[in-house]
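Engineer: the sequence and its predicted three-dimensional model are supplied below.
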Amino acid sequence: MFCCCVADEKGENSIALPPVIPEQDQQDLQASEKAFVKTTPAMQPEEAATRMLDIFTVILRQKDGPHGLQIDGTDPDCALVRAIKDGAVAEWNKITMKNRVKVFDRIVEVNGTKGQAPDLVKALAADSESTSITIQRPSERQVKLQKPGEIGVILNYKKVGSAAPWISNINAGLLSQWNQERPEHAVQTHDRIVAVNGAKGAPEELMLKMKEATSTLDLSILHYAVDPPA
């Protein structure tokens, strides 16, 4: 790099200055830089939404037997994997490292069929040489609420079939305030509460712990997108 050193009359100090470029050379340099500027096309909203969600496809083979999934359909709009037994999904998990099916994954589509949980369960039971399942993996969010105050949430579950209580409505209260103040960590309806103050358990146990909490309420919540893109 070319530098100019300028000293004062006593020769005590020197200052490194940037190179002096003639005006014509500056114009040529700017034109050259513009020629090498590369722009990245903006993502379409659908593409951006897809990248934010962890969605993948599983292909099951009929020769590997029944799918072996136990489905939590207690929230009709959000069919979840409650358990994985021996079968085609277990075999799939053996041969793949990246897209293994896990408990609490959401089933979005089966062989082109979308809809509510009963529709997806029916599609899973259909006889087919191969079954394509679109899966959405939830993101776990840590929500910290400080009592006293109303939580402002309505939870739902069934004693038989629910893997965890799910949020059916959010009213005015601590949770809605959390969502307003931290939109990047917001939770919504259909999300599942899987731990309360570090403790896991059956749905009724988690709801009891929420009621008994008198100060800090730390919630581990699995967050799903209500309408993930196809």
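Structural biologist: Yes, it's here. Residues are numbered from 1 along each chain as shown.
Engineer: CA atoms for contacts and neighbours, from now on please.
Structural biologist: Will do.
Engineer: just the strands in the protein please.
Structural biologist: With strands called from DSSP state E, the chain shows them at 4-7, 14-17, 54-61, 69-72, 80-84, 106-110, 130-137, 139-146, 153-156, 166-170, 192-196, 216-223.
Engineer: need the ones you listed in JSON lines with distance to Glu204, can you?
Structural biologist: As requested, these are exported to JSON lines (distance: least, C-alpha to C-alpha, whole Å):
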{"stretch": "strand 4-7", "distance to Glu204": "77"}
{"stretch": "strand 14-17", "distance to Glu204": "72"}
{"stretch": "strand 54-61", "distance to Glu204": "29"}
{"stretch": "strand 69-72", "distance to Glu204": "16"}
{"stretch": "strand 80-84", "distance to Glu204": "16"}
{"stretch": "strand 106-110", "distance to Glu204": "22"}
{"stretch": "strand 130-137", "distance to Glu204": "24"}
{"stretch": "strand 139-146", "distance to Glu204": "19"}
{"stretch": "strand 153-156", "distance to Glu204": "10"}
{"stretch": "strand 166-170", "distance to Glu204": "12"}
{"stretch": "strand 192-196", "distance to Glu204": "11"}
{"stretch": "strand 216-223", "distance to Glu204": "15"}
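Engineer: okay, pairing it with this:
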Amino acid sequence: MLMCACCEETGRDNHQALFCDPQFPYEDVVSARKNDPAHSIQVKVKYQPGNLGVDLDAIDINRGLVVKAVLPDGQLAEWNKINPDSAIRPYDKIFKVNGKVGTVQELESFIVSSSPDLHLEFRRPQRFEAKLRRPGSLGVRLHYKKSSMGVLVSEVLEDGLATVWNINNPTRVIAAGDRILEVNGEALSPEEMVEKLSLEEEVSLLVLHYNQDPIPIRGI
């Protein structure tokens, strides 16, 4: 089986000025089952430094900041009350700030330095189940931290079950930047999911697909 998994034990995983790090409830995983196509959501607020009120996962350096939780006292919570049809929820991803793209560090910097008008563009993922059955390698590289929202797919290799799935399911493609939230119906810790993926002959994955390319790497 070819399934490379990388776990970061230490390192910066979120922006402390914007959010804390509460545990997100399992019902948020359940709500992620709805199979809508990936789409963008526009949010505009008068930014109050330090009061955006969101907990973010920054593990995918080149593809944006994934929402872990909208905190009850903050500007995004207020936005959600006023704009229920475009409310921000867990697993949405900030990929553009004030019209600018960048690495997660750059996006965080754009938010902190924004005043007074803050325009955030979120990406809401498509949710689907992918069923992979051995023999054969999964053909993916995975990345996570202990506090990650699921397990990040950092690369889909040319040879493997994931590529075979993609060929047979062009509307439900597994791609770099996607998140795996469940394995065989279980919402586990990232470490437990990776272990289960390495052992099971048949796996059903709950996948979040953002349909988004990474930002171009800038030359030096």
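Structural biologist: Great, that's in hand. Predicted model only: the values in this text are computed from it and were never measured.
Engineer: TM-score for these two?
Structural biologist: Overlay of the two chains. TM-score (TM-score structural alignment, normalised by the length of the second structure): 0.74; 175 aligned residues with a C-alpha RMSD of 1.9 Å.
Engineer: tell me which of the strands of the first structure approaches Lys98 of the first structure most closely.
Structural biologist: For Lys98 of the first structure, the closest of those is strand 54-61, at 9.7 Å, according to C-alpha to C-alpha.
Engineer: what does stretch 25-38 of the first structure correspond to over in the second structure?
Structural biologist: With TM-score structural alignment applied, stretch 25-38 of the first structure matches no range in the second structure.
Engineer: what sits up against that stretch?
Structural biologist: By C-alpha atoms under 8 Å, 6 or more residues apart in numbering, no residue outside stretch 25-38 of the first structure reaches it.
Engineer: I'd say His39 of the second structure and Arg123 touch.
Structural biologist: Yes: here His39 of the second structure reaches Arg123: they are 5.7 Å apart, a contact under C-alpha atoms under 8 Å.
Engineer: looking at the two, which one has more neighbours?
Structural biologist: Arg123 (25 against 14; other C-alpha atoms under 10 Å).
Engineer: distance check, that one against Lys44 of the second structure.
Structural biologist: 15 Å (C-alpha to C-alpha, to the nearest Å).
Engineer: and Val101 of the second structure, by the same measure?
Structural biologist: From Val101 of the second structure to Lys44 of the second structure the distance is 16 Å (C-alpha to C-alpha).
Engineer: who's more crowded, these two?
Structural biologist: Neighbour comparison, Val101 of the second structure and Lys44: the larger count goes to Val101, with 20 against 13 (by other C-alpha under 10 Å).
Engineer: contacts only, for the counterpart of that one in the first structure.
Structural biologist: Using TM-score structural alignment as the criterion, Val101 of the second structure maps onto Lys114 of the first structure. Contact analysis of Lys114 of the first structure by C-alpha under 8 Å, 6+ apart lists 108, 120.
Engineer: repeat that for the one 4 residues further on.
Structural biologist: Contacts were defined as C-alpha under 8 Å, 6+ apart; by that measure Pro118 of the first structure touches 73, 76.
Engineer: rerun at 6 Å
Structural biologist: By C-alpha atoms under 6 Å, 6 or more residues apart in numbering, the contact list for Pro118 of the first structure is empty.
Engineer: which residue is nearest the middle of the second structure?
Structural biologist: Val66 (4.6 Å; C-alpha atoms, centre = their mean).
Engineer: could you measure from the residue nearest to that residue when sequence neighbours are not counted over to Gln42 of the second structure?
Structural biologist: Closest residue to Val66 of the second structure in three dimensions, ignoring its sequence neighbours and counting by C-alpha to C-alpha, 6 or more residues apart in numbering: Lys93, at 4.2 Å. From Lys93 of the second structure across to Gln42 of the second structure, the span is 11 Å (C-alpha to C-alpha).
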